[in-house]
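> Sequence and computational prediction follow.
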Amino acid sequence: MGATTEQSNGNILIIEDSPTQSAQLRHIMETNGYHVISACNGREALALLSGQTPSLIISDVIMPGIDGYELCRRIKEREDSRNIPVILLTSLSDPHDVIRGLECGADNFITKPCNEKHLLSRVSYLLESRNPCQIEARSGLEILFGGERYCITADRRQILDLLLCTYETAIQKNDALIRAQDELSRLNQQLETTNRELEAFNYTVSHDLRSPLTNISGYCQVLQELHGDTLDPTCQDYIQEIYRATMRMNDLIGDLMEFSRLNHQELQRQEVNLSTMARIIAVELKSKDRERRVEFRIADGIVGNGDSRLLQLVLVNLLGNAWKYTGKKENAVIEFGVTNTEGKEVYFVRDNGAGFDMAEAHRLFGTFQRLHSKQEFEGTGIGLATVQRIIQRHGGSIRGEGEVGKGATFYFTL
């Protein structure tokens, strides 16, 4: 930015311990016609002031040794430098910053990172308006702020300048916040629209895929019924494998459609007896394989507030996973219970099955993510992603813990 000011240039003392920020300030000031003197800390700055009198001082607040407030106080206490305007570089993140600035006699604030236009305008204003002859005798005014006592030695002009500067900075930050909120709102709306389009696409594709799958599985059954006696064993195996593959694909499509519908369903929250729900699911699982020896330990009286149909889907998936991954265990145990953590109910499903490596835990709830091969355990890789989405829609969270060969536990809140 080129210089547009018409006032005579002055000497600017910049006190900044960061070489990068010091160079940036130097560039701004020299580009606009000012002569710059630099110091990297407060002690060096005080030594420089003994031999020369700059027109204005710009100092960082946070510095090793003497900080910006203490440095400003010492500058204002000296007869040879008390009339030099001092601008402090600060974040203005704490209301006490303004009080400390008034207490030490600072003339103005500039927030970091520096805005070149505002910096130059304040430098120009202070150099043009500051009249040493009008400086008042400084008698300390003691105030109480935030439980701390401060002695304000700034004159009325300094106080007015500093408060106006603070107000201007607050307005700038508020405008920036409004712009950021507007941009965030726009991006959120865009994201919601994209998600709706993706879910609609997912649902449409999944629905359309079911028709040819139904035809394929139907023709497989027709071939077996009409020509099963004439087909050799190899052909019968091929047909069986095609049929099983269509069933697996059908299950995957069903899971995808269920997953895509989750965000569109309105929650119908009510008190749900989760213990009863879990026992019904356990009976259904046992009926699928009556020869398996599985002990279900379901605590009594577990209730939760949520959508009954969606919570059933959570337990179907979690208990179904526990059933599946204990399939190679001779004496399998599946437990459903609740514990209290920091005053909040945490539900859990625990098993003593295959477990998993905790190093892979970050993949548990991703779609199509599987920690075990399809040869070991069947599945579509969507179940836990569905569970997580339901839990999140209820305002809760879910996490998994496991150890290879020793089982897994899934904890969730509502």
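Received the coordinates, thanks.
> going forward, measure contacts between C-alpha atoms and count neighbours the same way
Fine.
> quick one: the helices in the stretch 251-400 of the chain?
Remark: helices of the stretch 251-400 of the chain, listed N- to C-terminal, are 274-288, 308-325, 383-393; assignment by DSSP state H, counting those that start in this stretch.
> Show me the one of the ones you listed that comes nearest residue 402.
Taking Cα to Cα as the criterion, residue 402 comes closest to helix 308-325 out of the helices of the stretch 251-400 of the chain, the separation being 11.8 Å.
> what distance separates that closest one from the centre of its chain?
Chain-centre distance of helix 308-325: 29 Å, with Cα atoms, centre = their mean, to the nearest Å.
> quick one on the thing from earlier: can the helices of the stretch 251-400 of the chain go into JSON lines with extra columns for distance to residue 256 and mean neighbour count?
Written out in JSON lines, the entries for the helices of the stretch 251-400 of the chain read as follows (distance: least, Cα to Cα, whole Å; neighbours: other Cα atoms under 10 Å):
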{"stretch": "helix 274-288", "distance to residue 256": "22", "mean neighbour count": "16"}
{"stretch": "helix 308-325", "distance to residue 256": "14", "mean neighbour count": "20"}
{"stretch": "helix 383-393", "distance to residue 256": "9", "mean neighbour count": "21"}
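> okay, now the one to match up with it:
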Amino acid sequence: MDQDSSTAISGRTGFKSEALSQSPKKANILIVDDRPDKLLAMVTIIEELGQNIVTAASGREALRCLLNQEFAVILLDVNMPGMDGFETAVLIRERRRLENVPIIFISAISDADTHVSRGYSLGAVDYILAPIVPEILRAKVSVFVELYKITEQVRAQAEDLRLAHSGLEARVKQRTEQLAATNEALQIEVRERQRAEESLLQLNLDLEQRVSDRTAELRLANQELEAFAYSIAHDLRAPFRHIHSYAELLQEEYAEALAPEARAYLTRIGTKSREMGQMVDDLLSLFSVARGKFDRAPVELGDLVQKIISDIKGDILDREIIWQIGQFPMLKCNYALIRQVLDNLISNAVKYTRPRSPAHIELGSFRENGEEVCYVRDDGVGFDMKSADRLFGVFQRLHRSEEFEGTGVGLALASRIIRKHGGRIWAEGKVDRGATFYFTLGQ
């Protein structure tokens, strides 16, 4: 393969990711391997991420590609003739612009421990041994693509704030001169603008520091989803909270001065920013469960169910619900996580039986095929079984938000928790005839 044989490939768009869908610009992924068959295999795996894939058949060809393009991640074969993967990595790290680009080594060499140790010493973020598992490789690459895009978004925001600060500084100076020449009473407004300028400058400095911290974290990242959750917490959570706070402040201070239509828009801004903040919180819980470790202890599920129902009853005093609570076993699980599962399922049953009066909710368990099966059944609006496969997906909703509130993350979180316990969760239902959710804990 010659110098012009490196190829950019636009992959299919089968990979689902909230972070990737928010950025229209595709990231570049560099795959380096001297064997065409291995290159084709890895391209086939990675192209489902829908990004730009660039291939190189040697270390030198890879270095030429890196001179002209930026890459979110490099997949680098270790055993190549001439310049091997380790030598290529050394030359990459010598370039200041490339010292933070994540490198994943791919190898089938039998002396695994020695090569893995050397790979990490050269600054690799991961080391994958053949045979390659497509899902694992695709998941690892997708995390670094997401982290790359988030970093680029943060940089763009920092530049926007810098330009905004520069423009605001010039306007404040001009206004200050005008106000000084007019009357003393307007000096209060000048001081407020100066304070706003200082706040904006501090925000800009904080953001630059966060960008610097993020770069260092990415260089040391071994836990991809933990880094991703950290990025969401700092890059999305705070701005949504700020938007909501500013919307409330405008309503409190300037509502009377606004037209009715403007007040309505302001109310919608506050509502949507609060909903987005809740979605971010739910996502963080989802990733926390996916990566976290937990302890198990014997838990009386019957007592836990009674506590949850007691808490819920205090919030639905205007509802008429007939509860039928059966027997529950004592199972070894994580108390806090299983409480989240049961609270979600029971709260959903209460929510989706809202049109019924009285509503009927039944909870219990039974033994089947050697394991305990717990269930929550209701006579609410139900769902079409044709859409059952969407129930436990992130942001998947079978009912309009105008009818029933929610972020679409609760059942996905419950599914993750159950799977972490080694169990399974599924549902049955009919439209307008109610639904039943079942789960086991792998015991």
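Done, it's in. Every value quoted in this text rests on a predicted model; they were computed, and no experiment measured them.
> returning to what we had before: which of the helices of the stretch 251-400 of the first structure sits closest to residue 119 of the first structure?
The stretch from those with the least distance to residue 119 of the first structure (Cα to Cα) is helix 383-393; that distance is 46.9 Å.
> residues in contact with that closest one?
Contacts of helix 383-393 of the first structure from elsewhere in the structure, counted by Cα atoms under 8 Å, 6 or more residues apart in numbering, are 255, 259, 262-263, 310-311, 313-314, 317-318, 364-367, 397-398, 412-414.
> now the equivalent of residue 296 of the first structure over in the second structure, nearest residue through space, not along the chain?
In the second structure, the position corresponding to residue 296 of the first structure is occupied by residue 323, as judged by TM-score structural alignment. Nearest residue to residue 323 of the second structure, sequence neighbours excluded (Cα to Cα, 6 or more residues apart in numbering): residue 361, at 5.2 Å.
> Confirm for me that that neighbour is in contact with residue 378.
Yes. Taking contact to mean Cα atoms under 8 Å, the distance of 4.5 Å between residue 361 of the second structure and residue 378 places them in contact.
> any common contacting residues for the two?
Common contacts of residue 361 of the second structure and residue 378 (Cα under 8 Å, 6+ apart): residue 349.
> number of nearby residues for the alignment partner in the first structure of residue 389 of the second structure?
Using TM-score structural alignment as the criterion, residue 389 of the second structure maps onto residue 362 of the first structure. With neighbours defined by other Cα atoms under 10 Å, the count for residue 362 of the first structure comes to 11.
> What of the one 5 residues further on?
Counted with other Cα under 10 Å, the neighbours of residue 367 of the first structure add up to 16.
> List the residues that contact it.
Counting by Cα under 8 Å, 6+ apart, residue 367 of the first structure makes contact with 381, 382, 384, 385.
> try 6 Å
Neighbour list for residue 367 of the first structure: 381, 382, 385 [criterion: Cα atoms under 6 Å, 6 or more residues apart in numbering].
> do you know how far it is from residue 200 of the first structure?
Counting by Cα to Cα, to the nearest Å, the gap from residue 367 of the first structure to residue 200 of the first structure is 17 Å.
> cool, residue 181 of the first structure as well?
Residue 181 of the first structure sits at a distance of 28 Å from residue 200 of the first structure (criterion: Cα to Cα).
> higher neighbour count, the two?
In this view residue 181 of the first structure and residue 200 are compared by other Cα under 10 Å, and residue 200 has more residues nearby, 15 against 12.
> which position in the second structure aligns with the more buried one?
In the superposition onto the second structure, residue 200 of the first structure corresponds to residue 227 when matched by TM-score structural alignment.
> So which residue of the first structure lies furthest out from the middle?
What lies farthest from the middle of the first structure is residue 230; by Cα atoms, centre = their mean that is 63.7 Å.
> How about the secondary structure of that residue?
Assigned by DSSP: H, G, I helix; E, B strand; the rest coil, the conformation of residue 230 of the first structure is coil.
> And residue 240 of the first structure? What does it align with in the second structure?
Under the pairing rule here (TM-score structural alignment), the equivalent of residue 240 of the first structure within the second structure is residue 267.
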